[in-house]
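Engineer: Got a predicted structure here, sequence first:
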Amino acid sequence: MEEIIKKVNFYARLSKERDLSASEKEDRDIFRKLYLENFKKQVRGHLDNIEIVDKKEDVKIN
């Protein structure tokens, strides 16, 4: 994930300096997609591990 973030940031900086070539745009889009997929997996993993406890009735919802 760290390497993907570096690439996303690299292409973001590069695009501010100059126009990206077609292949650079393709690479940028690939790394953005990989980043979002990994991010969604991490969020889903966190949400799946959340345990809600109702303190009033001491009922666990999962």
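Structural biologist: Okay, I see it.

Engineer: Please make it C-alpha for all contacts and neighbour counts, starting now.
Structural biologist: Noted.

Engineer: Report the contact partners of residue 5.
Structural biologist: Remark: with contacts taken as Cα atoms under 8 Å, 6 or more residues apart in numbering, residue 5 is in contact with 31, 35.

Engineer: hold the first one in mind and look at this next one:
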Amino acid sequence: MKYPLYALALFFTLTGCAELKDAGRTIGHATRDTTTAIGHASRDAVNSVKEDLSSEDDTKD
């Protein structure tokens, strides 16, 4: 009687671990994508400001 209960407990533990692993992967990929988007937006903003400043310097001369 004990062995089927142990097997059942092991089954639920393993399936629970698989679901947690999948949730962690989903959260990790979403975090990576968000961080990449923020980084690219920051880079583009800096380049835009740099271009604006250099064009202002050209018009002053």
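Structural biologist: Received the coordinates, thanks. Predicted model only: the values in this text are computed from it and were never measured.

Engineer: give me the number of residues near residue 21 of structure 1?
Structural biologist: Residues within reach of residue 21 of structure 1, counting by other Cα atoms under 10 Å, total 10.

Engineer: Compute the distance between the residue mapped onto residue 35 of structure 1 from structure 2 and residue 10 of structure 2, please.
Structural biologist: The alignment partner of residue 35 of structure 1 in structure 2, by TM-score structural alignment, is residue 16. Residue 16 of structure 2 is 10 Å from residue 10 of structure 2, where distance means Cα to Cα, to the nearest Å.

Engineer: Okay, residue 44 of structure 1 and residue 50 of structure 1: tell me how far apart.
Structural biologist: From residue 44 of structure 1 over to residue 50 of structure 1 the distance is 10 Å, taken as Cα to Cα.
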